[in-house]
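Enquirer: predicted structure and sequence below. I'll ask about it afterward.
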Amino acid sequence: MIELAVLDIAGTTVQEHGAVYIALEEAVRAAGGHPTPADIRRWMGADKREAITALLTGETGGPPEGGTVDAVFADFRDRLDAAYADRPPAPLPGVPEALAALRAAGVKVALTTGFDRGVTDALLARIGWGDGFLDAVVCVDDVAAGRPAPYMIFRAMEATGVRDVSRVLTAGDTVRDLEAGSNAGAGIVVGVLTGGLDAAALGAARHTHLLPGVADIPGLLSLA
């Protein structure tokens, strides 16, 4: 019996039209970097500060030309805020109903994300997922390292009182999401095809299931 579902946010439960990766690429380019599409894909699901650091200093071996990592991260956040204002994010189809079905069946629901707390709180407020809608929200700045480390999953377990990782389901739309679930030893590790990766790319990472989206999770657990 699954007791806890740990789900990614952007591209998994929330449709934000890839804005996070567009903003990331634009901020890195503005600071003097030259990321390829493959470079951006490699950092999908990661801590955004870690991604910026790697995309810039990994190319040059030194600090970014456009300023400190903090300055580039601030630029990234400004670009993301503007993108969200122009095209507001929204829950992916069927996701609110799926989360309600999980919680009605006694499964706790936690969200995890490579965003920091400030970005996350603003995003969830935009879509109306406030207090009481979820059992826990864990951000990358709550833990020592982001994905593929399993720490956000463990923090979600701690926050919800779940002790047996075999009773945890994780789901995400990136390779790092699946790697984190596998590294945690989750009982069910689901890849969902609502993000930027197709079944071949996402399925290359270890997983237990590939689904069209989070809306299909209650059916997987025979709750629908």
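Expert: Structure's in. What do you need? Residues are numbered from 1 along each chain as shown.

Enquirer: switch to C-alpha atoms for all contacts and neighbour counts from now on
Expert: Noted.

Enquirer: now do the helices in the chain.
Expert: Taking DSSP state H, the helices of the chain run over residues 19-30, 37-42, 48-60, 69-86, 95-104, 117-127, 151-160, 175-184, 199-203, 217-220.

Enquirer: give the buried residues for the second one.
Expert: Spelled out, that is helix 37-42. Neighbour counts over helix 37-42 (16 or more other C-alpha atoms under 10 Å) mark residue 40 as buried.

Enquirer: switch the helices of the chain over to CSV; also include distance to residue 8.
Expert: Formatted as CSV, the helices of the chain follow (distance: least, C-alpha to C-alpha, whole Å):
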stretch, distance to residue 8
helix 19-30, 14
helix 37-42, 16
helix 48-60, 14
helix 69-86, 18
helix 95-104, 12
helix 117-127, 11
helix 151-160, 10
helix 175-184, 7
helix 199-203, 14
helix 217-220, 13
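
Enquirer: below is structure B, check it against A:
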Amino acid sequence: MIQLAVLDMAGTTVADDGLVEEAFTHAIGAQGIEPDSARYGEMLRHVRATMGESKITVFRHLLGSDEAAAQQANQAFETAYGALVDEGRCSPIEGAEETIRELQSNGVKVCLTTGFSETTQQRILGALGWKNLADLTLCPAQAGRGRPYPDMVLTAVLALKADAVYAVAVAGDTAYDMTTGVRAGAWIIAGVLTGAHGNDQLAAAGATHVLESVRDLPGLLNH
């Protein structure tokens, strides 16, 4: 029996609507890299390929050994994303809140995870009125490492007292979410088609199931 569902936020329970790429463009522009440059195009391809990964890790890869530049870009990204949230550009995936409540009513605890900072995560939760919705919320800094490492899932297992890792379902919209689930030993690793990656990428990364939406997760767990 599944006791814990670890659900990604942007693209899985929260609509992205291009906000990540918009905030990235702002952040990388602050580093003097313009959208019409070849380097920008290469960077954007990496951002798309690594959706779900901790954002500071992404900027460290993009900006090489310049830790100060990576930190500066990450802060600019978080600031830009937070401003977009404050502008009302943040909305739930249709049926996501009801899904979380249904899981909880069925005795499944829910943890919401993100690759953003805790500050940005809390900003999103506040904008949606979700601050008290999930049993737990986690970002990479609170767990140790972000995706594709298993730290956030394993932290949730310990914090919410699941009996075992195979009593866990992980759901997300990126290959990195799937890899996290595999590495954590989750029994169900569900990819959803409401975000960054498609069926082939999710399946190749280890999805046990691919769903149209997180709304389908309770039905899967009940079978």
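Expert: Everything's here; your move. All figures in this text were calculated on a predicted structure; none of them were measured in a lab.

Enquirer: which one of the helices of structure 1 lies closest to residue 12 of structure 1?
Expert: Nearest to residue 12 of structure 1, of all the helices of structure 1, is helix 95-104, at 8.9 Å by C-alpha to C-alpha.

Enquirer: packing partners of that closest one?
Expert: strand 108-113, helix 217-220 (3 or more C-alpha pairs under 8 Å, 6 or more residues apart in numbering; DSSP states H and E).

Enquirer: single out the most deeply packed of those.
Expert: Neighbour counts averaged per stretch over these are highest for strand 108-113, at a mean of 25; criterion: mean count of other C-alpha atoms under 10 Å.

Enquirer: what's the spacing between the closest residue in space to residue 14 of structure 1 that isn't next to it in sequence and residue 214 of structure 1?
Expert: Excluding the flanking residues, the one nearest residue 14 of structure 1 by C-alpha to C-alpha, 6 or more residues apart in numbering is residue 91, at 4.4 Å. Per C-alpha to C-alpha, to the nearest Å, residue 91 of structure 1 is found 11 Å from residue 214 of structure 1.

Enquirer: what's the answer for residue 155 of structure 1, then?
Expert: According to C-alpha to C-alpha, residue 155 of structure 1 and residue 214 of structure 1 sit 21 Å apart.

Enquirer: got it, and residue 139 of structure 1?
Expert: In terms of C-alpha to C-alpha, residue 139 of structure 1 sits 20 Å off from residue 214 of structure 1.

Enquirer: look at those two and report which has more neighbours.
Expert: Between residue 139 of structure 1 and residue 214, residue 214 has the larger neighbour count (other C-alpha atoms under 10 Å), namely 29 against 22.

Enquirer: who touches that one in this structure?
Expert: By C-alpha atoms under 8 Å, 6 or more residues apart in numbering, the residues touching residue 214 of structure 1 are 12-13, 94-95, 98, 171, 192.

Enquirer: which among those count as buried?
Expert: Neighbour counting with 16+ other C-alpha under 10 Å marks 12-13, 95, 98, 171, 192 as buried within the contacts of residue 214 of structure 1.

Enquirer: quick check: of the residues you listed, which lies closest to residue 186 of structure 1?
Expert: Scanning these for proximity to residue 186 of structure 1, where the rule is C-alpha to C-alpha, the winner is residue 171, at 10.2 Å.

Enquirer: from residue 79 of structure 1, how far out is the closest one?
Expert: Applying C-alpha to C-alpha, the value for residue 171 of structure 1 to residue 79 of structure 1 is 27 Å.

Enquirer: same thing with residue 17 of structure 1?
Expert: Between residue 17 of structure 1 and residue 79 of structure 1 the distance is 14 Å, computed by C-alpha to C-alpha.

Enquirer: do the same with residue 174 of structure 1
Expert: Look at residue 174 of structure 1 and residue 79 of structure 1: by C-alpha to C-alpha, they are 22 Å apart.

Enquirer: same deal with residue 215 of structure 1?
Expert: With C-alpha to C-alpha as the criterion, residue 215 of structure 1 and residue 79 of structure 1 are 30 Å apart.

Enquirer: contacting residues around residue 27 of structure 2?
Expert: 73-77, 80.

Enquirer: which residue lines up with it in structure 1?
Expert: Residue 27 of structure 2 maps onto residue 27 in structure 1 when the alignment is built from TM-score structural alignment.

Enquirer: for residue 206 of structure 2, which non-adjacent residue is spatially closest?
Expert: residue 178 (5.6 Å).

Enquirer: which ones are touching that neighbour?
Expert: Going by C-alpha under 8 Å, 6+ apart, residue 178 of structure 2 touches 170-172, 189-191, 202, 205-207.

Enquirer: residue 24 of structure 2 now?
Expert: With C-alpha under 8 Å, 6+ apart, residue 24 of structure 2 has these contacts: residue 77.

Enquirer: ok, residue 170 of structure 2 to residue 75 of structure 2 distance?
Expert: 28 Å.

Enquirer: then residue 212 of structure 2?
Expert: 33 Å.

Enquirer: quick check: neighbours shared by residue 91 and residue 214 of structure 1?
Expert: Shared contacts of residue 91 of structure 1 and residue 214 (C-alpha under 8 Å, 6+ apart): residue 13.
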